[in-house]
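>>> When you get a sec, could you give me coordinates for this:
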Amino acid sequence: MMQLYDQFKRKIDYLRLSITDRCNLRCIYCMPKEGLDFFPKEKIMTQDEIIQLVKNFAAMGITKVRLTGGEPLLRRDLPEIISRIREIPSIKDISITTNGTALEYQAQKLKLAGLDRLNISLDTFDADTYRRMTRGGNIKHAMNGIRTAEKQNFKMIKINTVIVHGENDQEIPKFIDYTKDHDVNIRFIEYMPIGQEIDNWKQEYVPLTDILTNCQKRGLEIKTIQLPGNGPAQNYKVTGYKGSIGLIHPISNRFCDSCNRVRVTADGYVKACLYWNEELNIRPAIYDFLKFKETVQKALNNKPLNHEMAMTNTKQIISPAPTWRHMSQIGG
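From the prediction side, this is the model:
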């Protein structure tokens, strides 16, 4: 079996695969206020295409697959997709990123299908703030989904919390305290300027560098921990708490040097870097392994050393323009 590497000799063993661009929410950092025109059905990869694509990547050294969206639980065939990926021997870890609003009804099916881990997006515990940040969502559905998932004994549940100035930054202590009685990993994520005007983004961006200081001011004893996997989060645990917290700060403390992932969008484009516009159409090559391998390697050969998000040094970028896609069209 071959192993994928980019031009900087970083080992690529993690696939982020979007299976739909559709979502039932309109989160402020994911879509524009007016929403988006979703791709027509024929533009989205079929189940068979998805499975063959994952088999191709598995033959090139990919061992971890995360299914994303949009909202992946909107695909009715999601359990079958997970089950078929589970049958690929070299895929050792399958996870999804979801807003959690349908987990109350689907968590058990996903666990039985072979899902290992969940990342659930939750940016607030306040019903009004949730409705505002998701542009109409009902927090009861999300919280019911989280409670249901916690009963299914997944290997790991992570809760993704994007911090936005003036919206939910004052709730950081509440999220930390949630880990006292819940065995989950709360991941605080810096708001990224993807699909946003830079000036607007700057007004809403909150660096995470002072979270640990604030914890110490509250008298909480914090220690560094290691969690399974090789993701970008720096993880910590409050002494005596069941769960843990993680900091993902792509802006204030960039983590690109250890990037191990490649992304494929729901319409079949391979992206080596989340931020930049560079992408190659891989869908026509799904059933031609040699062409598929060549396309993937070409994308990785153009993968920059650093995304340089919101920075001015773009000399390493082959196509120096931020992606036209919004976050919901990439999958995060």
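
>>> all contacts plus neighbour counts: C-alpha atoms, from now on.
Will do.

>>> ok, Ile81 - contacts?
Ile81 makes contacts with 47, 50-51, as judged by C-alpha atoms under 8 Å, 6 or more residues apart in numbering.

>>> Sort out which of these are buried, if you could.
47, 50-51 (16 or more other C-alpha atoms under 10 Å).

>>> just checking, which of those residues belong to helices?
47, 50-51 (DSSP state H).

>>> Could you export the contacts of Ile81 as TSV, including distance to Ser258?
As requested, those are exported to TSV (distance: C-alpha to C-alpha, whole Å):
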residue	distance to Ser258
Gln47	31
Ile50	26
Ile51	27
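
>>> which helices and strands sit right next to the helix or strand harbouring Leu110?
Using DSSP states H and E, Leu110 maps to helix 103-113. Applying 3 or more C-alpha pairs under 8 Å, 6 or more residues apart in numbering; DSSP states H and E, we find helix 103-113 packed against helix 78-86, helix 139-150.

>>> okay if I get those as a markdown table plus distance to Met327?
Shown next, in a markdown table, are the helices and strands packed on helix 103-113 (distance: least, C-alpha to C-alpha, whole Å):
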| stretch | distance to Met327 |
| --- | --- |
| helix 78-86 | 20 |
| helix 139-150 | 20 |
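
>>> residues in contact with Ile44?
19-20, 266-268.

>>> Run through the residues that contact Val262.
12, 14-16, 270-273, 300.

>>> what secondary structure does it sit in?
Of the three states, Val262 takes strand under DSSP: H, G, I helix; E, B strand; the rest coil.

>>> Asn160 - that's part of a helix, no?
No. Asn160 is assigned strand when assessed by three-state DSSP, not a helix.

>>> Pull up the gap between it and Asp123, please.
Distance of Asn160 to Asp123, computed by C-alpha to C-alpha, to the nearest Å: 7 Å.

>>> could I get the contacts of Val262 as a markdown table with neighbour count, distance to Asp181 and secondary structure?
Below are the contacts of Val262 laid out as a markdown table (neighbours: other C-alpha atoms under 10 Å; distance: C-alpha to C-alpha, whole Å; DSSP: H, G, I helix; E, B strand; the rest coil):
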| residue | neighbour count | distance to Asp181 | secondary structure |
| --- | --- | --- | --- |
| Ile12 | 22 | 36 | strand |
| Tyr14 | 23 | 31 | strand |
| Leu15 | 21 | 32 | strand |
| Arg16 | 24 | 30 | strand |
| Val270 | 25 | 40 | strand |
| Lys271 | 27 | 38 | strand |
| Ala272 | 28 | 38 | coil |
| Cys273 | 24 | 36 | coil |
| Leu300 | 24 | 42 | helix |
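
>>> Could you also give me the structure for this second sequence? I'd like to compare it with the first:
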Amino acid sequence: MLVDNYNRSFPYLRLSITEVCNFSCTYCLPNGYQKDGEKSFLRQDEILRLVNAFVELGVWKIRITGGEPTVRKDFTDIAKMIGDMTEVSKLAFTTNGYKLKENAQKWRDAGLNAINISIDSFNAKKFHDITGHNRMQEVREGIEKAIEVGFEDVKINVVLLKGVNDDELNAYLDYVKDTPVSVRYIELMQTGDNLTYFNKFHLSADHIKDQLIDKGWVENIRSNGAGPAVNFTHADYAGSIGLIAPYSKDFCTGCNRLRVTSTGDLRLCLFGNVGIPLRHMLQSDDQKDDLKAAISKQLDYKASSHFLALGDTGIMTNLSSTGG
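Okay, here's the model as predicted:
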């Protein structure tokens, strides 16, 4: 098992397979994806060697991310390749929901069993203003299809934006009244290119937490292998509400995940100051021992916390570049 100097273990890998995204969300890629030279994303054979090494180091949960991972034409093949590994008991992906309704069954059959869908507003106009696409109803239908085909863990990601969608909690509560999904409010995070936007739209997740407590919702104990969300439930609701508050005290004490970018760099933290190249060790099967040793060694350098509160966003330009 991968363990760092603060006795945190890491059974969870977030693997980006592309930086490309077909949405232009205001908080991430307001001008859309801009191609950066002739960047080459990890090939299937490289991904297989990488995942095999992490599995042998104790990883059992993998999330495929982007950009928007489903824009890769071989996304289903990549999912099936990882899904065929019996050691991976939880195989998730994060998506903007584009084409989810049409492909949910195929992706479930490939071995994916958990899904996070970004839907920052249930108001069609706001959704269009945030994402640049008039697809809110289409994405909602995709969520319903994911539930129908048997995804075991369905989550909706909502980036909390002051003055934009901070008044929509009741709409999401109405949705989870009878729908067994988790709506997760994510605090807007400062990145390398969004300081002005961050200062204008950042709002503490306490804005939502205080309302939930007032309405009788109860904070749950964090389960093994879970992500960073603090989860709230209510006896009268089928679904739940989660809060991801990276500026909160002790947010990093429960860190359990590592990240690999779409070009093969290991990131010890979403907001770390260095990326460790692994791609040169993904070219043949006989490099696996060196790869595993390199990954394990890097845990010695994982910091106790990010430094977002000090305005230090590390080397991450935007969320799409690192896998969110």
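
>>> Looking at Asn160 and Asp123 of the first structure now, which is surrounded by more residues?
Asp123 (26 against 22; other C-alpha atoms under 10 Å).

>>> That one maps to what in the second structure?
In the second structure, the residue matched to Asp123 of the first structure (TM-score structural alignment) is Asp120.

>>> wait, isn't its match in contact with Asn157?
Yes. Look at Asp120 of the second structure against Asn157 with C-alpha atoms under 8 Å: they come within range, at 6.8 Å.

>>> which stretches of the second structure form helices?
Under DSSP H, the second structure gives helices at 44-56, 75-83, 100-109, 124-131, 136-148, 169-176, 195-201, 206-214, 288-298, 319-322.

>>> relative orientation of the third one and helix 136-148 in degrees?
Here helix 100-109 of the second structure points in a direction 20 degrees away from that of helix 136-148 (axes from the mean of the first three to the mean of the last three C-alpha atoms, to 10 degrees).

>>> what residues does helix 100-109 of the second structure touch?
76, 79, 138-139, 141-143, 145-146, 149-151.

>>> same deal with the shortest one?
For helix 319-322 of the second structure, the external contacting residues (C-alpha under 8 Å, 6+ apart) are 16, 19-21, 28-29, 66-67, 191, 259-262, 270, 316.

>>> ok, and the most crowded of the residues you listed?
Ser16 (30 neighbours).

>>> Test my guess that that one contacts Thr261.
Yes. The criterion here is C-alpha under 8 Å, and Ser16 of the second structure meets it with Thr261 at 5.0 Å.

>>> Overlap of the contact sets of those two?
Common neighbours of Ser16 of the second structure and Thr261 (C-alpha under 8 Å, 6+ apart) are 322-323.

>>> Val51 of the second structure maps to what in the first structure?
For Val51 of the second structure, the residue aligned by TM-score structural alignment is Val54.

>>> any idea how far that match lies from Arg86 of the first structure?
Val54 of the first structure is 11 Å from Arg86 of the first structure, by C-alpha to C-alpha.

>>> try Gly136 of the first structure
35 Å.

>>> if we can go back for a sec, can you tell me which of the buried ones among the contacts of Ile81 of the first structure comes closest to Cys256 of the first structure?
Ile50 (26.8 Å; C-alpha to C-alpha).

>>> right, and Leu4 of the first structure touches Asn56 too?
No. Look at Leu4 of the first structure against Asn56 with C-alpha under 8 Å: they stay out of range, at 11.7 Å.

>>> for Trp201 of the first structure, what are its contacts?
Per C-alpha under 8 Å, 6+ apart, neighbours of Trp201 of the first structure: 191-193.

>>> what does Cys27 of the first structure give?
133-135.

>>> Map it onto the second structure.
By TM-score structural alignment, Cys27 of the first structure lines up with Cys25.

>>> Next one: that match from Val154 of the second structure, what distance?
In terms of C-alpha to C-alpha, Cys25 of the second structure sits 21 Å off from Val154 of the second structure.

>>> ok, now Tyr185 of the second structure?
In terms of C-alpha to C-alpha, Tyr185 of the second structure sits 14 Å off from Val154 of the second structure.

>>> Among the two, which residue is more densely surrounded?
Tyr185 (25 against 21).

>>> Touching, that one and Asn157? I think so.
Yes. Tyr185 of the second structure lies in contact with Asn157 (C-alpha under 8 Å); the separation is 6.3 Å.

>>> Lys11 of the first structure -> the second structure?
Lys11 of the first structure maps onto Ser9 in the second structure, by TM-score structural alignment.

>>> same thing with Tyr236 of the first structure?
Looks like Tyr236 of the first structure aligns to Phe232 there (TM-score structural alignment).

>>> Pull the contacting residues for its match.
212, 217-220, 240-242.

>>> Most neighbours of all the residues you listed, which one?
Neighbour max across the contacts of Phe232 of the second structure (other C-alpha under 10 Å) = Ile241, 27 neighbours.

>>> Excluding chain neighbours, what is closest to the counterpart of it in the first structure?
Alignment note: Ile241 of the second structure maps to Ile245 in the first structure; criterion TM-score structural alignment. Counting by C-alpha to C-alpha, 6 or more residues apart in numbering, Ile245 of the first structure lies nearest to Ile186, which is 4.6 Å off, once chain neighbours are set aside.

>>> Now check Val260 of the second structure against the first structure: what is it aligned to?
Checking with TM-score structural alignment, Val260 of the second structure has Val264 as its match.

>>> and Val54 and Arg86 of the first structure? which has more neighbours close in?
Of the pair Val54 of the first structure and Arg86, Val54 is the one with more neighbours under other C-alpha under 10 Å, namely 23 against 18.

>>> is it true that the more buried one touches Arg84?
No. Judged on C-alpha under 8 Å, Val54 of the first structure makes no contact with Arg84 at a distance of 9.9 Å.

>>> Pull the number of nearby residues for the aligned partner of Tyr191 of the first structure in the second structure.
Matched by TM-score structural alignment, Tyr191 of the first structure corresponds to Leu188 in the second structure. Neighbour count of Leu188 of the second structure, defined by other C-alpha under 10 Å: 25.

>>> how close does the closest residue to Leu188 of the second structure other than its chain neighbours sit to Gln190 of the second structure?
Of all residues not flanking Leu188 of the second structure in the chain, His202 sits nearest, at 5.5 Å (C-alpha to C-alpha, 6+ apart). With the distance defined as C-alpha to C-alpha, His202 of the second structure ends up 9 Å from Gln190 of the second structure.
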